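just to be clear, the model below is a prediction. Sequence and coordinates:
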Amino acid sequence: MTLGCVAYIGPGGGVTVGALLVILIGGLVLFALGFIVWLRIKRFLRGQGKAKWGLKLVTQLVALTALLSVFGWMAQHRAKKDRDFGTLNSVVEALSGFPDMFKQSVEEVQTLPQTFVPTPADFAPVNRLEQDVLTLTAYSNAQDGRTIAVRNLRDGQELHRWTLPDTLGPLKPHWRVHHPILLEDTSVVSFITNRSPLFRLDAASNLVWRQDSLSFHHAINRAADGSLWVCAMRWERGGRHIAYRGRYRMGDRTVHFLDNSVARIDAGTGHILEVHSMAEMLMDNDLDHLILRSGDAQDPLHLNDVEPVLSSSDHMKQGDLFLSFRNLQCVIQFRPSTAEVMRVIDGPLAAQHDVDIVNDSTLVIFNNNVQENNGVYTNKAHKYPVSKDQVEVAHYHSQITRVDLGTGAFTPLLPALMAENGVMTASEGLQEALPGGRWFIEEQNSGELWVVGPEGVLYHDVHASHHDGHHHLPNWTRVLPAFP
């Protein structure tokens, strides 16, 4: 099921298109009534037939009162469900409920940030879980702050919560706390996505450290030595903003673009241990031509995951990083110790995200399977008619793609189930392996969470919020093997 579409109103305002229509209709009705009243008052003040106009006004008021009385009587009986007015039932119910709809829609536009997603009225959750599935998640709480929680999908219970302290500074409504990671002492590390700081909270939500020297985004994962690898961007020198750090020339044209970095952070102190520029990595390994593949000249790389190798094998060495680049449509195996690119994994991937190491020779990648511009034509100059003889290529859905590093084979897992259930997220999204060949899936854009396996769909639900009719937008949920 695909959840209702979302319109963006101002900074941080995510609202349903239905709400916008209700407000538009309500505004038109109020405008029309105001215009009619203004015309009549204008005529009266000009003295145009005051006596005749007064009699006409009284007649109209009597008729209006009678009409409202009949409507009120019908609405009362429809509320009690003790009378049937045939085809007028839907009209009476719609009109009587319109003020509440209008009020709710105005409140939605004014208050709800992008961190909440409309839940369709016909959404039917599924929960056939017989074993606990513990997740680490982050969401916007009722106090306009942010909460990180250990949540059991099986029963919806929260086993522990961390609340971001005020010392981290005021948060704008649409800012997201992203991809939290749990440490052994029940502290957590997370970050404000595409911003700073990266921070660590102890079990009681006290701030242990904060790191403000970089802008952090997308993913954070643990290395074998306990340090943390994070996707990052460097601040502009002397400022607190990112800038175009990359540059190349095509003939007489100079193109400036956003560079990405990976940073290794000391988990105990928050100190930066090393930073690697992705543009420099490509250039130093004679792979800079990959930048020209991207359809996004401003953001040609779009690093969205960093997965450290925890133990060595024939296909990888402890300390290597598997890096996912959405706009390069590939995953790169990078060795920070020597600054070498060991492998470019380039196959049937499209705008992919999360890359995970399954074993010493196998990866799984969340393949979003979307066109980079989401099917929007970039060439506006030419418009062609739709042919009567079309070639139907495919019906794409997001996939969990297994990659065999030994053979180079790409295999989609549970493709029929993914297609049948319409699992699709144009951006973000991830998978986590569970016992028994099962998978946790975060369908991020819609906010839907899944547990699927050979036996079918075991779990399909959303994280309900304190706003009626809306659920939380997930922020890269992490599956935990146990807690505490």
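The structure has been received and is ready for your questions.

CA only for contacts and neighbour counts going forward, please
OK.

how near is the closest residue to A124 other than its chain neighbours to W450?
Once flanking residues are discounted, A124 sits nearest to D461: 7.9 Å by C-alpha to C-alpha, 6 or more residues apart in numbering. To W450, D461 is 7 Å away according to C-alpha to C-alpha, to the nearest Å.

could you tell me how far stretch 262-277 lies from the centre of the chain?
26 Å (C-alpha atoms, centre = their mean, to the nearest Å).

for that stretch, how far is the first residue from the last?
Counting by C-alpha to C-alpha, you get 7 Å between the two ends of stretch 262-277.

report the buried residues of it.
Within stretch 262-277, the residues scored as buried using 16 or more other C-alpha atoms under 10 Å are V262, A263, R264, I265, A267, G270, I272, V275, S277.

secondary structure class for the fifth one?
Which is A267. coil (DSSP: H, G, I helix; E, B strand; the rest coil).

how about the strands in the stretch 51-200 of the chain?
116-118, 126-127, 134-140, 146-152, 158-163, 177-182, 188-192, 198-201 (DSSP state E, counting those that start in this stretch).

the first one packs against which elements?
Judged by 3 or more C-alpha pairs under 8 Å, 6 or more residues apart in numbering; DSSP states H and E, the packing partners of strand 116-118 are strand 14-16, strand 470-472.

below is an additional structure, to be compared with the one above:
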Amino acid sequence: MKKLRFAFILIAGLFFFTIIIASSVRNIYLSSDAGKGRLGFMANPIKFLAETPSLMKQIVAPPEFLFKNSKSKDGFTYFDEKTSHSYPSLLVGYKTEKYGSKFDLLDINTGKVLKNWSPDNETLFQQAFNDDNPRKPPSEQSDLYYLHPLMLKDSSLLITAQLTSLLAKIDVNNKVLWLKNDRTYHHSLELDEDGNVFSCTRPFESAQYDFLPTDYDLYKNTLVDDHITQLNPDTGDILFDKSVIAVLLENGYEKVLLGKGQITSDLTHLNDIQPALSSSEYWQKGDLLISCRNLSTVFLYRPSTNKILWLKTSPWYNQHDVDFYEQDKIVVFGNDDIREESKEIASVGNQNLFFSNKRSHNEVYVYNFVTDSISTPFTQLLKEEEISTLTSGRCDILSNGDIFVEDTNHGRIIIGDSIAKKIEYVKRHDKDNISSLYWSRIVN
């Protein structure tokens, strides 16, 4: 009986201890003073206790840039030996260790490495670290995760690391030609028709908007005010800069921003800017195709007149990557997952993202301006290959009609037609793991 009573007291004690710790942690994360007002000197020990399981998991688990895969062959695997098509080159970014980001330019047809870059990432991080950035990562615990490296004609690379304030240009020998850390540079990099570069950026402080609290200080450092930014690749000088929120408001699309009567700090989540390199009946050279993930919205924007020419929300969800296609179509890579954002403490990573029973994989949408219709010609391939990256993801329809898809979270690239894959690429790290990929690029 005494043992039973002791067990009951122990279980009850643990139960109430857990409740106390949980409520204390909630107070720490939600309060402006990190819980010190209520908990005093106990705030930091309680926070450490709550984070201990996560820290232990990080020690035991492989780094987050690795993906468990012991089956796929390193490099390219070819499944269609009959194909005679000559594929373009492929620029890939991957990681080998902390601060170990590298880039390879590959010949898809032979698997040969044509060029490679290995920048001094730790030095780049230290040079880019900016105390004025309110979202700066802790310098002693950070790493660099580049996205969408852009190779220029002289084989130099433009690289951004969106978890810190970094845009840099390195030459073919990894020498830093220039570096900027005046704002956050993130997601895609694309060349326009004049050889200038468009980047998604975030100033450290947002602009002031009348649909937000009257006290600007409440949100100026927390609202993610994404900008469409054009730069000179030779100098890094900004040539054009415009807030996406401002563009939508000035074109009468407040309902797109606030249609649910709900707001998050990351309202638009700009993740791709695609310049039109030639004119057609439906766009002009210099127009921009814009992707806003958190609005599941794509729009066609003319910077010269500050006009939105066309806008569509869904059927894609949380899309990444938009492209002009032929003379009258666009292509949208829809992640088609669901994002849950009602939690009191925002999660970091993929815990709040999931696929539904109705949509269990990514989708590639082709919108036709002539017929105002949408087709999904690669559904069978995407379903068969279980292409299902929760975040990121890229695609390009190639000149022979095949599609290139990066399944980012699973560290693989698939090239195939509407029915079956022809080529697969992974970057093997060891016998059990492959590297995640970071927005690979077709180079024609």
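Received the coordinates, thanks. Predicted model only: the values in this text are computed from it and were never measured.

need the TM-score from the superposition.
Superposed pair, TM-score by TM-score structural alignment, normalised by the length of the second structure: 0.72. Supporting alignment: 355 aligned residues with a C-alpha RMSD of 3.1 Å.

ok so, going back, among the buried residues of stretch 262-277 of the first structure, which two are most distant?
For those, the maximum inter-member distance is 21.0 Å, found between A267 and S277 (C-alpha to C-alpha).

now the strands of the stretch 51-200 of the first structure in a markdown table, with mean neighbour count and distance to S105 of the first structure?
Supplementary listing: the strands of the stretch 51-200 of the first structure in a markdown table, determined by neighbours: other C-alpha atoms under 10 Å; distance: least, C-alpha to C-alpha, whole Å:
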| stretch | mean neighbour count | distance to S105 of the first structure |
| --- | --- | --- |
| strand 116-118 | 26 | 12 |
| strand 126-127 | 14 | 29 |
| strand 134-140 | 23 | 20 |
| strand 146-152 | 21 | 24 |
| strand 158-163 | 16 | 29 |
| strand 177-182 | 24 | 27 |
| strand 188-192 | 23 | 29 |
| strand 198-201 | 24 | 36 |
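
which one among the buried residues of stretch 262-277 of the first structure gets closest to D284 of the first structure?
Nearest to D284 of the first structure out of those is S277 (C-alpha to C-alpha; 10.5 Å).

quick one: residues contacting the aligned partner of D266 of the second structure in the first structure.
Under the alignment (TM-score structural alignment), D266 of the second structure pairs with D299 of the first structure. D299 of the first structure makes contacts with F257, L258, D259, N327, as judged by C-alpha atoms under 8 Å, 6 or more residues apart in numbering.

more neighbours: which of D461 and W450 of the first structure?
Shown here are D461 of the first structure and W450; by other C-alpha atoms under 10 Å, W450 has more neighbours (22 against 17).

can you pull out the helices in the second structure?
Using DSSP state H, the helices of the second structure run over 2-30, 36-39, 43-60, 121-128, 244-250, 254-258, 379-384.

how about the ones you listed in a markdown table, adding mean neighbour count?
Formatted as a markdown table, the helices of the second structure follow (neighbours: other C-alpha atoms under 10 Å):
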| stretch | mean neighbour count |
| --- | --- |
| helix 2-30 | 13 |
| helix 36-39 | 14 |
| helix 43-60 | 13 |
| helix 121-128 | 16 |
| helix 244-250 | 18 |
| helix 254-258 | 15 |
| helix 379-384 | 18 |
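
quick one: those as CSV, columns for distance to L158 of the second structure too.
Converted to CSV, those look like this (distance: least, C-alpha to C-alpha, whole Å):
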stretch, distance to L158 of the second structure
helix 2-30, 36
helix 36-39, 43
helix 43-60, 31
helix 121-128, 13
helix 244-250, 23
helix 254-258, 31
helix 379-384, 31
